[in-house]
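Visitor: next comes the sequence, and after it the predicted model I'd like to discuss.
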Amino acid sequence: MIVELGHFALVLAALVACIQMIVPMVGAARRWPGWMAVAVPAATAQFVLVAASFAALTYAFVTSDFSLRLVVLNSHTAKPMLYKVSGVWGNHEGSMLLWVLILALFGACAAWFGANLKPSLKARVLAVQASISVAFYAFILATSNPFTRLATPPMNGEDLNPLLQDPGLAFHPPFLYLGYVGLSMAFSFAVAALIEGRVDAAWGRWVRPWTLAAWIFLTIGIGLGSWWAYYELGWGGFWFWDPVENASFMPWLLAAALLHSAIVVEKREALKSWTILLAIMAFGFSLIGTFLVRSGVITSVHAFANDPERGVFILFILAVFMGGALTLFAARAGAMQAKGVFAMISRESALVANNVLLAVSAFVVFVGTIWPLLAELAFGRKLSVGAPFFDAAFTPFIVALTAILPIGAMLPWKRGNLTRTMQPLWGVLALSLAGGALVWVMQTGGSMLAPVGFTLATWVTLGALTDLWSRTGRGGLSGRVRRLRNLPGADWGKTIAHIGLAVTVFGISGLTAWESEDIRVAQIGERFGHAGYEIELRDVLRVPGPNYVATLATMAVWRDGKEVAVLHPEKRVYPVAQMPTTEAGIDNGILRDVYLVIGDPQEGGGYAVRTYIKPFANWIWAGCIIMGLGGIASLSDRRYRVAAGARKRATGVTGVPAE
């Protein structure tokens, strides 16, 4: 009964979304207040209905209702409760239901917190958001219904993909979806502004918190996915440049560009056309990611489906929304004239450079991701584009971005003086270069990656702190500290996020340059050395788990004659899915990780053992956390929550949160 109610609620949500798509849009065109007002209750009702539908599907998984096809394919009675719940979205159909739930949530939030929006703009934003929902409701109900029943239910299910039975992967998809779908709000605001024919400072201020929220969720989601790949897959890496990894990374890059571009619109009413285009493309790349994951055109451990029919449907959605938005953009581009002019040396120019580097780097990732598909279609050749291409093509853009970041952040608006801006940064530059030279000397030659990474990380970190301190003005220390505490959340958020980027850059460069690897066959009781550590394989046991059987090793790690850790790497086999997984044993540290993997027993006795020493590995995810905290600090800025100022109302600017 509950499942049927969930199915009915999903159909009803689709009908409400159709009303929300049509009635407010017509009302805005005809200036009918009553019709425009329909948007808010419709958005609320749609969210309540799809939330009820999602709750019904969750109930089916928790209670192991094997009359439901989706539960049979993705659950099992022996599975731990966490993975019964995560099984709801650990498959194609359930993940699409989560997708429309988040779409409805963002639309409802815009309805609830958009009291300061001009009624016609608000109606159009919610109508555009509903149109996206309608497309995905049609996709779910036509090709991916999660409530399909089985005529003869089995006694038990086929279990969830063992790779997804992990805490990191339980929460990774929801965060990614919050980021992917969050960008739909920026898209809806862009299309609504194009329909109205007006983009101004108030629009830039309103679109920033939505983009920022999506960027935060993407940062957390990508970080969780990278962390999971690091400890779960047993290959010792943190990023494989897998097509599905890239599918989440490209919207992240474009969302970062959009955040910075919207600042220029808000502060200077410049870069309007470019900002609108970024909002369209950021969500467009989210849809491209959806297509890659669900069409079957790529093979990946991240992929949800292998169904060309579904892929064609998603491709149609992508074509309709991107084609329609870009056509509207072309028709309205002439109306979005920039008001603010600026010199070549100015903060606006620095933000333009920032945007160009981020956008081109996203395009480079896109080309590397899609080229094997194009080559196979056009030339019938199977090609592989891997880490060497991405490392060589992507890295220069990040180096350039981090190099200009502290200078651009301190340049004044409209017109700046590079000599004056550099005055407080010369010492920072000298200290950064000296630190890089010291790292070069200490590593006794070798790769330049780590010294360059340390130099750039120090430059960005100290530059961000210098910028923050410069905002306290002049005077005594106590006064400047007091003003420092009273700085807006956006200033603190920018500094924290930039420091997080620096930490991640150094973590990646240090790990890549200095990690070491040892692969051997080890006998039980044998002790061997690697990179200043001694590893002892003490025992190997077969241990039953809740729904798997594990080969569990006990391995001691020694340093300078002292035991520093006892690790338990595992190799698990899930009998129902007939699939193995690897659980690395990791001794985490601030400066290094000791990373051990147990392999298969060998014919001559012993076990295959892989040992990695990974310097600064945890700095990568620490940087992601710091970037996320910076985004949260910016989002807490009260200027995003107060009403539009009377000055902007008087000039006829659309009412949104303003300073």
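Guide: Cool, got the structure.
Visitor: from now on I want contacts and neighbour counts done on CA atoms only, so please keep to that.
Guide: Noted.
Visitor: all helices of the stretch 351-500 of the chain, in order?
Guide: Per DSSP state H, counting those that start in this stretch, the stretch 351-500 of the chain carries helices over the ranges 387-410, 418-422, 426-442, 449-470, 477-485, 489-514.
Visitor: and the stretch 51-200 of the chain, by the same measure?
Guide: 69-74, 81-86, 92-113, 119-143, 167-196.
Visitor: what packs against the second one?
Guide: This points to helix 81-86. helix 39-62, helix 167-196 (3 or more Cα pairs under 8 Å, 6 or more residues apart in numbering; DSSP states H and E).
Visitor: what sits up against it?
Guide: Helix 81-86 is touched from outside by 58, 61-62, 75-76, 160, 165-166, 170-171, with contacts defined as Cα atoms under 8 Å, 6 or more residues apart in numbering.
Visitor: which parts of that helix are buried?
Guide: 83-86 (16 or more other Cα atoms under 10 Å).
Visitor: same check on the fourth one?
Guide: Using 16+ other Cα under 10 Å as the burial criterion, the residues of helix 119-143 that qualify are 119-137, 139-141.
Visitor: hmm, back to that, okay if I get the helices of the stretch 51-200 of the chain as JSON lines plus distance to Ala331?
Guide: Listed next are the helices of the stretch 51-200 of the chain as JSON lines, based on distance: least, Cα to Cα, whole Å:
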{"stretch": "helix 69-74", "distance to Ala331": "45"}
{"stretch": "helix 81-86", "distance to Ala331": "44"}
{"stretch": "helix 92-113", "distance to Ala331": "26"}
{"stretch": "helix 119-143", "distance to Ala331": "18"}
{"stretch": "helix 167-196", "distance to Ala331": "9"}
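Visitor: below is structure B, check it against A:
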Amino acid sequence: MLNELGHFALILALAVAIVQTVVPLIGAHRRWPGWMAVAEPAANAQFLLIAFSFAALTHAFVTSDFSLRLVMQNSHSLKPMLYKITGVWGNHEGSMLLWVLIVALFGASAAWFGGALPSTLKARVIAVQGAIGVAFLAFLIFTSNPFLRLAEPPLDGNDLNPLLQDPGLAFHPPFLYLGYVGLSMAFSFAVAALIEGRVDAAWGRWVRPWTLAAWVFLTIGIALGSWWAYYELGWGGFWFWDPVENASFMPWLIAAALLHSAIVVEKRESLKSWTILLAIVAFGFSLIGAFITRSGIITSVHAFATDPERGVFLLWITAIFMGGALTLFAARAEALSSRGVFSLVSRESMLVLNNILLAVAAFVVFVGTIWPLISELAFDRKLSVGEPFFNMAFTPFFVGLGLALPVGAMMAWKRAKLGRVMRQLMPAMILAVAVLALVFALQTGRSALGPIGLMLGTWLVAGAATDLWARTGRSGAGRLLRLPRNDYGRVTAHAGLGVTVAGIAAMLAWQSEDIRVMQEGDSLTLAGYDITLDSVERIQGPNYISTTGHVTLSRNGREIGQLNPEKRFYPVARMPTTEAGIDNGIMRDVYVVIGDPQDAGGWAFRSYVKPLANWIWGGAILMAIGGALSLSDRRYRVAAGARRTPTPNKGQGVPAE
């Protein structure tokens, strides 16, 4: 009965979403307060209905209700409770239900926290968010119903994909979806502003916290996925330039550009057209990501569905929303004229440069991701675009961004003096160059990637510290505690980027690797570490069988730790997985993997020493903390300061209420 109620709640949510879309838009156009007021209760009702439906599906997974086809295909009675719950979104239908739940959550959040928004803008934002809900609820109900019943339920299920039965990947999709779908709010604000015919400083302030929240969630989601790939897949890497990885990275890049561009709109009322376009494109890349993972055009552990019919439906959703928004953008171009003027040497100019580099970097990733598909469809040629292309094409733009970031952060608005800024940054520059020279002197016969990466990371971290200190003025350390949280958030995020860059460079440049067959009792020496395979045993897990190696790690005759790499086999799914044994450290990871038994005896055994590996995810954590600090600043909370009614430009359309 609960399953039927969950299904009915989804259908009712679709009807409510249609009302949420149509009635407030008409009310805002006609200036009918009663019709505009429908937006808030409709958004709340849609969220509550979808939340009930999601709870009903979760209950089915927790209780192992195999009368639901989705539970049968993605769960098992012996599965640990954590993975029963995460099995809800570890499949196509359940993940789409999570998607529409988050769409409704953001729509309801606009109702809860948008009290200071002009009534017409608020109604239109919630209505556009409702339209997104209509599209994806229709997709869910008509092509991906999670509540389909089985006429003859089996005694047990087929189990969840073993690769997804991991704590890191359990929390990766919710954070990723909060980022993906969170960008729908920036899209809704952009479309609502285009309908009204006005983009001003207040709009820039309203859209920033929503974009910032989405960017923070996306940062956490990408970092969790990268961390999972590092320790779970056993290949020793953290990023493969997989099409689905790229599908999350492209919105992250565009959202970062949108955050910086919105600052210019807020402070100087410039870059209006560009900011609106970024808001549309950021959500557009999220839709493209949904299409890539659910259309069957790729084969990946990240891919949820292989049904082309679903892919066509998603393609229509993308075309309608992107095409409609871009058409409206073209029609309203005259209303997006900028007021502010600025010199070539100014913070505005540096933010423009920042935007260009981020946008071009995202375009490079997009071309590399989509080109094999275009080549196969248009030219009937199978091509593979991998790591070498992305490293060569993407890296120069990101290096340029890293070099420009500390300089731009310290420039004055409208007109700045480059010499003065560079004098302030001179200690940071000297430190970065010193690190470059030192690393070059210490390494022999290696590539320039490591020294340049550490130099760039040092430049970003030291530049962020210099930026923070410069804002204290003559007050010195006493003013540090009185600085706005937004300042702390910005420098923390910039420093986090520097830490990540240094970690990536060091790991790629200086990693040591050894691959061999090892017997019990064998030892090897790698980068000064002694690694001994003491024994191998077979262990029965809750729903898997594990071949577990017991490894002793020592250095200079002193034991450092015990590692337990595993090769697991899941009998129900008939799939193996790899669990790496990792000795984590601030300056390095020692990483070992046990493979299959060999015909001549022994086991395949891989070992790595990875310098600064944890800096990659430590930097991502710092970036997320920086975003959260900025979001907590009272000046940039949702609709803060929005009660100030700006004076519209001549010909800008209807003024705000």
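Guide: Nice, thanks for sending it over. Here the structure is a predicted model, which means the values were calculated and not measured.
Visitor: would you pull the TM-score for this pair?
Guide: Superposed pair, TM-score by TM-score structural alignment, normalised by the length of the second structure: 0.98. Supporting alignment: 652 aligned residues with a Cα RMSD of 1.3 Å.
Visitor: coming back round to it: now the helices and strands packed on helix 81-86 of the first structure in TSV, with distance to Gly408 of the first structure?
Guide: Shown next, in TSV, are those (distance: least, Cα to Cα, whole Å):
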stretch	distance to Gly408 of the first structure
helix 39-62	40
helix 167-196	25
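Visitor: right, so of these, which gets closest to Gly436 of the first structure?
Guide: The closest of those to Gly436 of the first structure is helix 167-196. By Cα to Cα, the value is 34.5 Å.
Visitor: any idea how far the spatially most central residue of the second structure is from Leu212 of the second structure?
Guide: Centroid-nearest residue in the second structure: Leu218, 2.5 Å away (criterion: Cα atoms, centre = their mean). As defined by Cα to Cα, to the nearest Å, Leu218 of the second structure lies at a distance of 10 Å from Leu212 of the second structure.
Visitor: related to what we said a few turns ago, let me know which of the helices of the stretch 51-200 of the first structure is the nearest to Leu541 of the first structure.
Guide: It's helix 167-196; of these, that one is closest to Leu541 of the first structure (Cα to Cα) at 24.0 Å.
Visitor: residue range for the following helix or strand past that closest one in the second structure?
Guide: Using DSSP states H and E, the helix or strand that follows helix 167-196 of the first structure in sequence is helix 201-232. Alignment note (TM-score structural alignment): helix 201-232 of the first structure is matched to residues 201-232 of the second structure.
Visitor: tell me which element the aligned partner of Phe285 of the first structure in the second structure falls in.
Guide: Residue pairing (TM-score structural alignment): Phe285 of the first structure is matched to Phe285 of the second structure. Per DSSP H and E: Phe285 of the second structure is located in helix 272-294.
Visitor: circling back: so which of the buried residues of helix 81-86 of the first structure is the closest to Val656 of the first structure?
Guide: Ser86 (37.3 Å).
Visitor: what residue in the second structure is paired with the closest one?
Guide: Match for Ser86 of the first structure (TM-score structural alignment): Thr86.
Visitor: so how far is Gly323 of the second structure from its match?
Guide: 35 Å.
Visitor: then Ile452 of the second structure?
Guide: With Cα to Cα as the criterion, Ile452 of the second structure and Gly323 of the second structure are 42 Å apart.
Visitor: more crowded one of those two?
Guide: Ile452 (23 against 14; other Cα atoms under 10 Å).
Visitor: name the nearest residue to the aligned residue in the first structure for the more buried one, sequence neighbours excluded.
Guide: Using TM-score structural alignment, the partner of Ile452 of the second structure in the first structure is Val452. Nearest residue to Val452 of the first structure in three dimensions, chain neighbours excluded: Gly436, at 6.3 Å (Cα to Cα, 6 or more residues apart in numbering).
Visitor: now check the one you found against the second structure: what is it aligned to?
Guide: Aligned partner of Gly436 of the first structure by TM-score structural alignment: Leu436.
Visitor: spit out the contact partners of that match.
Guide: Here Leu436 of the second structure is in contact with 451-452, 454-455 (criterion: Cα under 8 Å, 6+ apart).
Visitor: then Ala270 of the first structure?
Guide: 264, 337-341.
Visitor: swap in Leu383 of the first structure?
Guide: By Cα under 8 Å, 6+ apart, the contact set of Leu383 of the first structure is 372, 375-376.
Visitor: about what we covered before: next, count neighbours for the match of Phe285 of the first structure.
Guide: Counted with other Cα under 10 Å, Phe285 of the second structure comes out at 24.
Visitor: just checking, it touches Ala247?
Guide: Yes: assessed by Cα atoms under 8 Å, Phe285 of the second structure is found in contact with Ala247 at 7.1 Å.
Visitor: under the alignment, what does Pro601 of the first structure map to in the second structure?
Guide: So, by TM-score structural alignment, Pro601 of the first structure is matched to Pro597.
Visitor: dump the contacts of Ala270 of the first structure to JSON lines, plus neighbour count and distance to Arg592 of the first structure.
Guide: Shown next, in JSON lines, are those (neighbours: other Cα atoms under 10 Å; distance: Cα to Cα, whole Å):
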{"residue": "Val264", "neighbour count": "24", "distance to Arg592 of the first structure": "41"}
{"residue": "Gln337", "neighbour count": "15", "distance to Arg592 of the first structure": "52"}
{"residue": "Ala338", "neighbour count": "15", "distance to Arg592 of the first structure": "50"}
{"residue": "Lys339", "neighbour count": "13", "distance to Arg592 of the first structure": "52"}
{"residue": "Gly340", "neighbour count": "14", "distance to Arg592 of the first structure": "49"}
{"residue": "Val341", "neighbour count": "12", "distance to Arg592 of the first structure": "49"}
